[in-house]
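Novice: my questions are about this predicted structure, shown below with the sequence.
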Amino acid sequence: MACLTPVTTGATGRFLSEVLTGDVYVLGRSLHYLVVVGAQLVGMAVGGVLIVWLGPEWTVLVTAGGHLLAALISRLFLPYTEVVGADGSIVRKTLRGNAALVATPELIKLIMVQCLPAGYLAAAGSLVIPYAGQRAFSPAETGPVLAAISVGMLIGDLVIGPVCTPATRERLVLPLLLVMGAPSIALVLDPPYPAVLAVYVITGIGPRRTFGCHRWVIERSPARLTGYRRLTTRYERTAHHVAAFLTLAAALTCYKKHTT
């Protein structure tokens, strides 16, 4: 699953970037995350019932069947887009694209801002079970703690995406980075159970800092600049910026025509 998940994630990101432009892209990602997290919460509840009813082995088998059903639905009902690998190997194109991204210093910093802090969330999530065991939480108490991070993500999708303005989302990047790691420090004090739930809910809101980073990544990505994609995404805040890049694109087009 860890090897295959990036394939579906990349395909989803490409599809959204093609059909949505500007700040609507951010809102589309917010809606996408909302659906994913909602499905995750429902899946946790259903999985808990199945484990009690069928046992862990049969639950894993049902989960595998669910993945096959999702693949069938994707194959039959999702719209087709242009075939990416028509002009060469998608693996080679991916490696070349990654090399271009790594060669862009500003973009590397943004990628680190988006990816490295996920370790905060992974650390917090990985400590739920041992922490619950140390605090002698019952299974009924441990379950809500496990779901608390997803609840925080759901809150972030509902508030930070649709409600906040683009400028506010960008100003929230640093505070949300701190929210991902700082609340867990309070667990050292062995707070009461409601406070533990609150800590994990607040921690779950932090990953939605990515909503404030989307414009920065789009504006600096070489892949967006190739073929004048920056004009396609229309992510500039002011009209004269759009006009400037339109003029630059026209000049480059004329130069290419002249040299050939």
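Specialist: Sure, I can see it.

Novice: for the rest of this, base every contact and every neighbour count on C-alpha atoms.
Specialist: Noted.

Novice: for this protein, which helix is longest?
Specialist: Scanning the chain for the helix with the most residues, using DSSP state H, yields helix 23-54.

Novice: now do the buried residues in that one.
Specialist: 23-34, 37-38, 41, 47-48, 50 (16 or more other C-alpha atoms under 10 Å).

Novice: over to stretch 152-171?
Specialist: Using 16+ other C-alpha under 10 Å as the test for burial, stretch 152-171 gives 152-158, 160-162, 166, 169-170.

Novice: who's in contact with it?
Specialist: Contact partners of stretch 152-171, identified using C-alpha atoms under 8 Å, 6 or more residues apart in numbering, comprise 23, 26-27, 30-31, 33-34, 37-38, 200-209, 211-213.

Novice: adding another structure so you can compare the two:
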Amino acid sequence: MTTYREIFANREFRALFAGNAATVAGKTIQMLALSALVYASTGSPLLSALAFLGGLLPQALGAMTLLSYADRVRPRGFLAGWDVARALAAALLATGVLPIWGMLLLIMAFGAVDALSGGVRNAIMVDVLPGGFVLGRATLNISVGAMQIIGFATGGTLIATLGPHRALAIAAALIAISAAVTYTGLRTRSPRATGRAGVAATWRGNRALFMNRSTRTVLIASWVPNGLIVGAEAMYVPYAGDWAAALFVAAAAGMLAGDLAVGRFVPVPVLDRFITPLQALLAVPYLLFFLHPGLAVGAAAVFVASFGYAGTLGLQQRLVDWAPESLRGQALGLDGSGRMTFQAVGATAVGGVAEATGPAIAMTVAALASLAVTASLRSRLRAGAQVRDDEPVDSGNRILTAGGDSG
């Protein structure tokens, strides 16, 4: 599958696309409304920030404890059921019966399971779109960016006109729609793996992925260079002040353009060759900030750099190709949750540098560090593209060896 017409002709992909779009819009409205509600109740910027981003913080915990379930659940039932649970949680928040601490605990508890749901959703796309995973993943990426923009704009309007509680009720309805679309649009599939899931199984699977040089290199390449550049993006407000929105818009536009171009026009067999160049592109334009460019030049640099995020598509395709089928969902879930965690780490690290040097120098340092990591991984990625790693991967159910079946 190499065209948008082909993937949208697939009924199951249409269900995944529509369900994911409704979920993203609902979650975005929920985050915004809950943040406004908490701030109005407490006047605390810290608690407001926790309400907005608190669901992202526990994803690392979910990746360490729950990801073994990603290959041991029936995808259709789990994804639809999880959306039902999310819709009920949003409806509970809309009632206003929970205290502030209860609201924060609720969204953090759901955040821990989001790492699992991301792994299940990405893994089922491999089955829904045989040979079309990259284009399908890029298409979902584009829809996520678009629905976040729509969600923020709509959420702000709803909060201003109806208040945060009614906005949360609308978020619950959108997520419930996602549950219905997912359940009716996907067909039933059996789990990829058998055996008991849990913390021990998750640790064994994660260890198996990290003990293999190829998958370990792919995960590090996916997490660290991107996380450092997200740290640079965290400096937009200190650097540009009231004009920071222009840099954020340029970054979003560049990322969407990269997903659109690479996902559609770069054939999967040659996608490997673009991983390192795209990751280098992600960092190089930020070196201009050492010269303190004006807003127009800075926005252009950010747009070009953000095109490089499309390198993640090639890395995700490698995980699909190399991870054992019984660990595919766990590998993709670990990739997603790891990227979220390293984005937070990158923002913290770059912010610390900026305290001593100022935002422009901190952005330059982040770019140099990202380039250094990309360069250090270049030979390993190239070697992995030529031959699979000769170290066995013990998934607890099967062994992946050189020349063996990758599922």
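Specialist: Arrived safely, thanks for sending. Small disclaimer: the values here were computed from a predicted structure and weren't measured.

Novice: give me the TM-score for this pair.
Specialist: TM-score of the superposed chains, computed with TM-score structural alignment, normalised by the length of structure 1, equals 0.71; 220 aligned residues with a C-alpha RMSD of 3.2 Å.

Novice: follow-up on the earlier one: the buried residues of stretch 152-171 of structure 1: which two are farthest apart?
Specialist: The distance between the two most remote of these (C-alpha to C-alpha) is 20.5 Å, for Gly152 and Pro166.

Novice: now do Val128 of structure 1 against Leu121 of structure 1, distance only.
Specialist: In this view, Val128 of structure 1 and Leu121 of structure 1 are 11 Å apart by C-alpha to C-alpha, to the nearest Å.

Novice: and those two? Which one has more around it.
Specialist: Leu121 (20 against 16; other C-alpha atoms under 10 Å).

Novice: quick one: the helices in the stretch 51-200 of structure 2, in order.
Specialist: With helices called from DSSP state H, counting those that start in this stretch, the stretch 51-200 of structure 2 shows them at 59-65, 75-95, 100-128, 133-162, 164-185, 199-211.

Novice: next helix or strand past the last one?
Specialist: Sequence-wise, the next helix or strand beyond helix 199-211 of structure 2 is helix 213-233, with elements assigned using DSSP states H and E.

Novice: gap between the next helix-or-strand element following that next one and the chain center?
Specialist: Downstream of helix 213-233 of structure 2, the first helix or strand assigned by DSSP H and E is helix 236-240. Between the centre of helix 236-240 of structure 2 and the centre of its chain there are 24 Å (C-alpha atoms, centre = their mean, to the nearest Å).

Novice: what span of structure 1 is helix 236-240 of structure 2 aligned with?
Specialist: On the basis of TM-score structural alignment, helix 236-240 of structure 2 is assigned to residues 128-132 in structure 1.

Novice: now the matching stretch on structure 2. Mean distance?
Specialist: Compared with structure 2 after the fit, stretch 128-132 of structure 1 shows a mean deviation of 1.0 Å (mean C-alpha distance after the TM-score superposition for structure 1).

Novice: for stretch 142-151 of structure 1, same thing?
Specialist: Stretch 142-151 of structure 1 sits 1.8 Å off on average (mean C-alpha distance after the TM-score superposition for structure 1).

Novice: contacting residues around that stretch?
Specialist: Under C-alpha under 8 Å, 6+ apart, the answer for stretch 142-151 of structure 1 is 37, 40-41, 44, 125, 128-129, 132, 196-198, 200-205.

Novice: can you flag the buried ones in the residues you listed?
Specialist: Buried by 16+ other C-alpha under 10 Å: 37, 41, 125, 128, 132, 196-198, 200-205, out of the contacts of stretch 142-151 of structure 1.

Novice: could I get the full set of helices for the stretch 151-260 of structure 1?
Specialist: Counting by DSSP H, counting those that start in this stretch, the helices of the stretch 151-260 of structure 1 are 166-171, 173-181, 193-205, 214-220, 222-225, 229-233, 239-259.

Novice: mind putting those helices into a markdown table with distance to Leu146 of structure 1?
Specialist: Output for the helices of the stretch 151-260 of structure 1, formatted as a markdown table (distance: least, C-alpha to C-alpha, whole Å):
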| stretch | distance to Leu146 of structure 1 |
| --- | --- |
| helix 166-171 | 27 |
| helix 173-181 | 16 |
| helix 193-205 | 8 |
| helix 214-220 | 28 |
| helix 222-225 | 38 |
| helix 229-233 | 38 |
| helix 239-259 | 46 |
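
Novice: which of those helices is buried the deepest?
Specialist: Across the helices of the stretch 151-260 of structure 1, averaging neighbours per residue (mean count of other C-alpha atoms under 10 Å) puts helix 193-205 on top, at a mean of 21.

Novice: what mean distance separates that one from the matching residues in structure 2?
Specialist: Taken over the aligned residues, the distance from helix 193-205 of structure 1 to structure 2 averages 1.4 Å (mean C-alpha distance after the TM-score superposition for structure 1).

Novice: name the residues that touch that helix?
Specialist: Residues outside helix 193-205 of structure 1 that contact it (C-alpha under 8 Å, 6+ apart) are 121, 124, 144-145, 148-156, 176, 179-181, 183-184, 186-187.

Novice: for structure 2, which residue is closest to the average position?
Specialist: Geometric centre of structure 2, nearest residue: Gly336, 4.8 Å, by C-alpha atoms, centre = their mean.

Novice: that one pairs with which position in structure 1?
Specialist: In structure 1, no residue is matched to Gly336 of structure 2 (TM-score structural alignment).

Novice: I'd say Gly336 of structure 2 and Val120 touch.
Specialist: No - contact between Gly336 of structure 2 and Val120 fails when scored by C-alpha atoms under 8 Å: they sit 11.2 Å apart.

Novice: which ones are touching Leu177 of structure 1?
Specialist: Leu177 of structure 1 makes contact with 117, 206-207, 209, according to C-alpha under 8 Å, 6+ apart.

Novice: what's the neighbour count on Leu287 of structure 2?
Specialist: 18.

Novice: and it, what pairs with it in structure 1?
Specialist: For Leu287 of structure 2, the residue aligned by TM-score structural alignment is Ile185.

Novice: contact partners for its match?
Specialist: Listed by C-alpha under 8 Å, 6+ apart, the contact set of Ile185 of structure 1 is empty.

Novice: switch the cut-off to 10 Å
Specialist: Neighbouring residues of Ile185 of structure 1 by C-alpha atoms under 10 Å, 6 or more residues apart in numbering: 124, 199.

Novice: Val151 of structure 1 pairs with which position in structure 2?
Specialist: By TM-score structural alignment, Val151 of structure 1 lines up with Ala253.

Novice: still on that earlier bit, could you say what helices and strands the longest helix of structure 1 packs with?
Specialist: With contacts defined as 3 or more C-alpha pairs under 10 Å, 6 or more residues apart in numbering; DSSP states H and E, helix 23-54 of structure 1 has these neighbours: helix 5-19, helix 56-77, helix 139-159, helix 166-171, helix 214-220, helix 229-233.
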